[in-house]
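In: this one's structure only:
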């Protein structure tokens, strides 16, 4: 065989006994760490955030090298899907002006909250989810789930946010024009706590982009990968995603690749 390929016998045996280079061995060790981090972050991080995740666990790797190894491992982030709106703006209730006009630039927590409703399919029927997001920290500060899309559901989410955050008067509460947010009872709660009411223009999802972005993230990274037998299963998954992963573990590029909870703590430490 050596004669056929034109190599010496000694050269052939050297090739057979050749050990992988230090660089190759290092790459293989890194690949294992990358796989573990990819799974730990629920297959949601691209190269930049994955690099930060590895660094905080003591593993330093350049971005180009990391991108190459991710490609060799065929690791990809979960694909985004589009979902339709849920609330109905066709009603005769009073509508608030749009105070934000797509200017999402608060300078501290509890200056601007955005609120919205979405739905999740289960074998038992629809599960509706009301959520409230702090635009500065990107945290989900309030949420509630139920069988019906009602003002009581949005009210529960608002009370949760108010209890946990205790915001100062003047906070802007922005939502779409759905009847659940225009309802008298809901507006009374806002007035009692000194919140300023702001609402999107009719049919313009970009006016509530931060909340729409969260729904897409929730469904892309979690819900679209399940088939729920009943509402309780969905509730458990959603609660775990929000409380454990999204607020406390998921790195946010806009926040400097730290989590919403860590960003809030950092703000309060600097303000103290």
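Out: All right, it came through fine. Note that the structure is a prediction, hence the values are computed from the model and not measured.
In: C-alpha from now on. contacts and neighbour counts both.
Out: Noted.
In: burial measure for residue 153, as a count.
Out: 21 (other C-alpha atoms under 10 Å).
In: quick one: contacts for it?
Out: Counting by C-alpha atoms under 8 Å, 6 or more residues apart in numbering, residue 153 touches 129-130, 144-146.
In: where's it, which helix or strand?
Out: Here residue 153 sits within helix 151-165, counting by DSSP states H and E.
In: same thing with residue 76?
Out: Applying DSSP H and E, one finds residue 76 in no helix or strand.
In: wait, doesn't it sit right on residue 42?
Out: No: the criterion here is C-alpha atoms under 8 Å, and residue 76 misses it with residue 42 at 10.9 Å.
In: ok, structure two:
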């Protein structure tokens, strides 16, 4: 590491948080809140609308997209329902003898 690079690093570490860094930190908090509040289903367009119109933070959609990419947040849509029961079969069906009464009076009564 060069001497100038070391002192440049030390100088950056000694300074206070800038306005942009504070805004990005606040924006990241709001993005994380809305992302987890919606179980990770929302991507940047929906989160942008939540932040812009519900939180009244003036920000562009590209900024939200970039911050989400930096936070490694991606939308994962819910799994679609898939029916796994084949109700079209030829085997005989049996009547429901329990009828939701799971406590018989004695053993071998049902």
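Out: Happy to help now that I have it. Please read all numbers here as calculations on a predicted model, not as lab measurements.
In: what's the matching range in the second structure for the helix holding residue 153 of the first structure?
Out: No residues of the second structure are matched to helix 151-165 of the first structure when aligned by TM-score structural alignment.
In: what sits closest to residue 12 of the first structure if chain neighbours are left out?
Out: Nearest in space to residue 12 of the first structure, with sequence neighbours left out and distances taken as C-alpha to C-alpha, 6 or more residues apart in numbering, is residue 2 at 7.1 Å.
In: now do the contacts for the one you found.
Out: 8-9, 12.
In: hmm, which of those residues are the buried ones?
Out: Neighbour counting over the contacts of residue 2 of the first structure (16 or more other C-alpha atoms under 10 Å) leaves no buried ones.
In: among those residues, which are in strands?
Out: Of the positions in those, not one sits in strands, assigned by DSSP state E.
In: between the residues you listed, which sits nearest residue 47 of the first structure?
Out: Lowest distance from residue 47 of the first structure to the contacts of residue 2 of the first structure (C-alpha to C-alpha) belongs to residue 12, with 39.5 Å.
In: roughly how far does the residue nearest the centre of the second structure sit from residue 76 of the second structure?
Out: Nearest to the centroid of the C-alpha atoms of the second structure, with distances taken as C-alpha atoms, centre = their mean, sits residue 40, at 1.7 Å. Distance check for residue 40 of the second structure against residue 76 of the second structure: by C-alpha to C-alpha, to the nearest Å, it reads 6 Å.
In: please tell me how far the residue nearest to residue 12 of the first structure sits from residue 17 of the first structure.
Out: Computed as C-alpha to C-alpha, the residue 2 of the first structure to residue 17 of the first structure distance reads 15 Å.
In: do residue 214 of the first structure as well
Out: In this view, residue 214 of the first structure and residue 17 of the first structure are 54 Å apart by C-alpha to C-alpha.
In: and the lengthiest helix in the second structure, what does it pack onto?
Out: Using DSSP state H to assign secondary structure, the helix with the most residues in the second structure is helix 19-37. Packing partners of helix 19-37 of the second structure (3 or more C-alpha pairs under 8 Å, 6 or more residues apart in numbering; DSSP states H and E): helix 44-49, helix 61-70.
In: now distance to residue 82 of the second structure and mean neighbour count too, for the ones you listed, in TSV please.
Out: Formatted as TSV, those follow (distance: least, C-alpha to C-alpha, whole Å; neighbours: other C-alpha atoms under 10 Å):
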stretch	distance to residue 82 of the second structure	mean neighbour count
helix 44-49	26	19
helix 61-70	31	16
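In: now for those, which one comes closest to residue 29 of the second structure?
Out: Per C-alpha to C-alpha, nearest to residue 29 of the second structure of these: helix 61-70, 10.5 Å.
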